[in-house]
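A.B. asks: sequence first, then the predicted structure:
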Amino acid sequence: MKKLTPVFMISVIISLAFILWGVINPENLEAVTGEIQGFITDQFGWFYLLAATGFLAFVIFLVFSPYGRIKLGKQDEEPDYNYITWFSFLFTAGMGIGLVFWGVSEPMYHFYEPAPSENIESQSIQSAGYALRYAFFHWGLHPWAIYSVVALTLAYFKFRKGTAGVVSAAFEPLLGDRVNGVIGTTINVIVVFATVFGVATSLGFGTAQIGGGISNLFGIDNTTGLQVIIIIVVTFLYMLSSQTGLDVGIRILSKTNIYLAIILMLFLLFSGPTNFIMNSFTQTLGGYAQSLVRMSFQLDTFNMESTWVEDWTIFYWAWWIAWAPFVGTFIARVSRGRTIREFIIGVIAVPTIFGALWFSVFGGTAIHLEYIQGIDVMGVMEEFGMETALFFVLQQYNFGWIMSFVAVLLIASFFITSADSATFVLGMQTTNGSMNPANSVKFVWGIIQSATAAVLLLAGGLEALQTASIIAAFPFAIIMIFMIISLMKALRRETIPERKKYKK
């Protein structure tokens, strides 16, 4: 614990204060954070849309620019991890548990309540197509571009310039030595705040889905008591994993996640309506590409009664920005030796295509069950909660019970890996960017994360804490804009490597 910084102490105090607030008066916490978040989305929704789309445009520019040949490290350095391991890290840290949770639920919601701007009838064949398109949109290029801006900037300054692995260090070209003062501490505290509460709320919701799976499989009521037991068990497992370091615990679990996810997806792809799924994937991918610009700027300005964009798109963009410090720091840590072009294509293209296929398989199957076969998937979600939707869909097919059990293992594995990754990132950010934070520091943050999820599950304050985390997205979006300016200032000073010449 000798390498602790003021960021650690300030962040711990803020975390404990919010936990106490959520326990003592969860209704007040929800009301206050909800009002602040409502004001931000109402008044600055345009800012989130422009920022997220601007981040995507920026990374696309880098791919096609000469800067793409610059390596994140010394120019002769090779990557630390092979592609399979690297992609498993990206998938696990980025949104793996979210895909499992929302794979069925989000397309079903859009199927029943399509975006008003599309002017299509609910529960129609048109709304089925648009349901998948918006799932692609919310989980595709934009969120991964948000992650890549933070990850690329941190990796560049850490591995090529040798700065500390904290977010504030990326501002050295703009602020000079002032990054070591109050401004730098403030930036890093915002990073830790967003990470702690973003991950804690995801752990809480992940716990609810594990409980839903256990309830579905074994007939046990998904009570708060069961969920607390799940948190205790999973906390023990991820704390055990966190003590083994990045190259053992997280690496093994990340690959396990990928294998389990592929097994689950292939099962439903070939057990379910295979032709319908692949047709949906192909058509929706084309529709997504065709409508990308229009959806990126859609605000429903002239429909004063609609809050659809605020409830979905703006919420998601804020949520991804709130997660960007955590995911970006972790992706940066495992990306040494990649060129900027290779990094961006890997971080954006691969997860986007995998996510699109995932939603086509799970969301497409759910829509087929509902619309074609007349099985009431939405009714189950409304009666038993959306955390049960995945298990209900799986059990419509042979070996569904076994696959539901695999799904519970996958969610638990994602849960453990996300928490493990978060303790690693929090350790880095509160020890001045140490590449291998002390186990004692990771232990402290692990306990804080789990305690936050557990006490707020009991107090009913998880959604309020999620809102509090998203509030941190607003200042961090501004921080990201200045990160881009700082990165470009540094890149302009680079000597661009020559193109590789291939023998004819």
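C.D. replies: Yep, that arrived.

A.B. asks: switch to C-alpha atoms for all contacts and neighbour counts from now on
C.D. replies: OK.

A.B. asks: what number of residues lie near the residue nearest to residue 136 when sequence neighbours are not counted?
C.D. replies: Closest residue to residue 136 apart from its sequence neighbours, by Cα to Cα, 6 or more residues apart in numbering: residue 356 at 5.4 Å. When neighbours are counted by other Cα atoms under 10 Å, residue 356 registers 24.

A.B. asks: show me the contacts for residue 356.
C.D. replies: 135, 136, 139, 140, 281, 285 (Cα atoms under 8 Å, 6 or more residues apart in numbering).

A.B. asks: and it, how far from residue 486?
C.D. replies: For residue 356, the distance to residue 486 equals 33 Å [Cα to Cα, to the nearest Å].

A.B. asks: for residue 231, same thing?
C.D. replies: Using Cα to Cα, residue 231 is found at 40 Å from residue 486.

A.B. asks: quick one, which of those two is more surrounded?
C.D. replies: For residue 231 versus residue 486, neighbours defined as other Cα under 10 Å are more numerous around residue 231 (23 against 18).

A.B. asks: right, and the more buried one touches residue 452 too?
C.D. replies: No: when contacts are counted by Cα atoms under 8 Å, residue 231 is not listed as touching residue 452 (10.6 Å).

A.B. asks: okay, and the common contacts of these two?
C.D. replies: By Cα under 8 Å, 6+ apart, no residue touches both residue 231 and residue 452.

A.B. asks: and the comparison structure, right after this:
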Amino acid sequence: MTIHKEGDTTENPPLPDPTATVLSAEERQPTDPWVFGIAAGLVVAFIVWGAVSVESLSNVSSAVLSGVMNAGGWAFVLVASGFVVFTLWLAFSNYGKIPLGRDDEEPEFRTVSWVAMMFSAGMGIGLMFYGVSEPLSHFTNPPPGTVPPGSPEALDVAMATTLFHWTLHPWAIYAVVGLAIAYSTFRRGRRSLISSAFAPLLGERRTQGAFGRAVDILAIFATLFGSAASLGLGALQIGAGLQANGWGEAPLALLIAIIAVLTIAFVASAVSGVAKGIQWLSNINMVLAAILAVFVFVAGPTILILNLIPTAIGDYFGNMAQMAARTAATGGDATAEWLSGWTVFYWAWWISWTPFVGMFIARISRGRTIKQFVVGVLLIPSLVSLIWFAIFGGAAINLQRSGTDLASQSLEAQLFGLLHSMPLGGLLSVVAMLLVAIFFVSGADAASVVTGTLSQRGSIEPSRPVVIFWGVVMGAIAAIMLAIGAAQAGAEEEDAALTGIRDITIISAAPFAIVMVALCVALAKDLHHDPLMRRDRRAVAAVEQAVEHGTKTYGDEFVVAVKPHPDAAADGSAPETEKKKDDEA
């Protein structure tokens, strides 16, 4: 039966056949001189500023960040929860069956490797750094107006608040960008760029002009400085591990040497390709992390940890609405200050990482359906985070309650303080330092590939010289900021230098909250006009038309028969007239 075109789609332009080979996504593109040149210039300018006056850099960025937090904290709270709702809606609606590639395409990576790469790139160093310190911080200093510090109720609040910051919300933020880029690249055949995902709203030409370049430059800038801040934290934690093992203080020269060695390692990994480099390192990290977690679980308060897991899940979901709605209006200045240091800061920090993590997740997710993508990206890392924080946070809080003042130690030293309270503490500390190092390598590896992709017009496999350049720059930023702090005013100023870079990252990436809202609109429009969705709508219309015709003609005594179109080809493919209507629709 021939069906008329749908009236609401007649003005849409023809779309490429999703079963065709996506050549534009596979071919290596030349370096964009505007994107590469401006991004490199901005990076050098900020490094020079920090070298000349780290105090000025830190003071200016902190002041601007404070203004952003005070004026826009409510927006971060609102959009973060909105992204969770949006991604879950996509997964469990009809859109969930749309593949991120051709209709018959299989996933590029095995599920285990996919999860390992996603997890390592997303927040590996963060979990090592905050796995002990955040639950312990919320236990000794709960959110204002909630429960007394150190009380049994504080344990519940500490775990629920930690999970709120590290599970569904951050991964939904990553999923929005990752899904938009993966669908645009592997399903629609556009360039692997954030700007290309705006084609449904702006058209292909505008996304390749000044607007698209501005988006991609900002993405490179956020990725480099955001990664450098995390790499700096990783170097500090390795230094704290050396000190905890009695190998002396970690001088600046040693910290820079650590960064230099690991920079060489992640650049070598990056130029070897995703399948060889990041996948190999990520799989090793998953094994080491599992060994460390199992040992702490067995040697630590095992029963408390087991009890903590279901309790934390219940408290998390039971208090999610309250935690998601907490703003400065609910608790005055004390709550506003707490939010700026925790929830609002975290949402801004995750958003600042979306250009990097979102693009990398998109890169490794080809062939999966939208439902598989969302469920995998949201639930699997969230489950791992739950177990990780229950083990390390539960063990740390138990140690604190037993009389050891673990909370008085610095954030980077608290993990090693916990490990040294257990048998084989020295060996565990070495494993932890190795984990941080590999997370350092795998995260920076992925970041250098993503910045290369942004510099080369969306090339999935950017050229080695570009990847090497951005990798070296990334390591240099972390090393230089550590050196600046030590040269200016000692170790205390060293942390201020990293804080200044982190603040700049958030400031430069704050507009991505607006960009991501627009991405949601563009993605929804793109998915509505997906060929698979069109076929579904035409199928429903055809059945409704046949039933209506049969009812009018024969009453209830009729059947709907399916037969080839008279103009169909011998192989059973659709006739040219129907293909033309499919394109025009």
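C.D. replies: Happy to help now that I have it. Since we're looking at a predicted model, the values are computed, not measured.

A.B. asks: now, which of the contacts of residue 356 of the first structure sits nearest residue 74 of the first structure?
C.D. replies: residue 140 (30.8 Å; Cα to Cα).

A.B. asks: which residue in the second structure lines up with that closest one?
C.D. replies: Under the alignment (TM-score structural alignment), residue 140 of the first structure maps onto residue 167 of the second structure.

A.B. asks: count of neighbours near its match?
C.D. replies: Residue 167 of the second structure, neighbours per other Cα under 10 Å, totals 19.

A.B. asks: nearest residue to it in space, please, no chain neighbours.
C.D. replies: Nearest residue to residue 167 of the second structure, sequence neighbours excluded (Cα to Cα, 6+ apart): residue 382, at 4.3 Å.

A.B. asks: how about that neighbour, what does it touch?
C.D. replies: Residue 382 of the second structure touches 166, 167, 168, 171, counting by Cα under 8 Å, 6+ apart.

A.B. asks: export these to TSV and tack on distance to residue 460 of the second structure and secondary structure?
C.D. replies: Shown next, in TSV, are the contacts of residue 382 of the second structure (distance: Cα to Cα, whole Å; DSSP: H, G, I helix; E, B strand; the rest coil):
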residue	distance to residue 460 of the second structure	secondary structure
166	29	helix
167	28	coil
168	28	helix
171	22	helix
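
A.B. asks: residue contacts, whichever residue in the second structure pairs up with residue 206 of the first structure?
C.D. replies: Taking TM-score structural alignment, the alignment pairs residue 206 of the first structure with residue 234 from the second structure. Neighbouring residues of residue 234 of the second structure by Cα under 8 Å, 6+ apart: 125, 129, 436, 437, 440.

A.B. asks: which residue in the first structure aligns with the fourth one?
C.D. replies: What that stands for is residue 437 of the second structure. Structural alignment (TM-score structural alignment) places residue 437 of the second structure against residue 412 in the first structure.

A.B. asks: equivalent analysis for the first one, please.
C.D. replies: In the first structure, the residue equivalent to residue 125 of the second structure is residue 97, according to TM-score structural alignment.

A.B. asks: residue 224 of the second structure now?
C.D. replies: In the first structure, residue 224 of the second structure lands on residue 196 (TM-score structural alignment).
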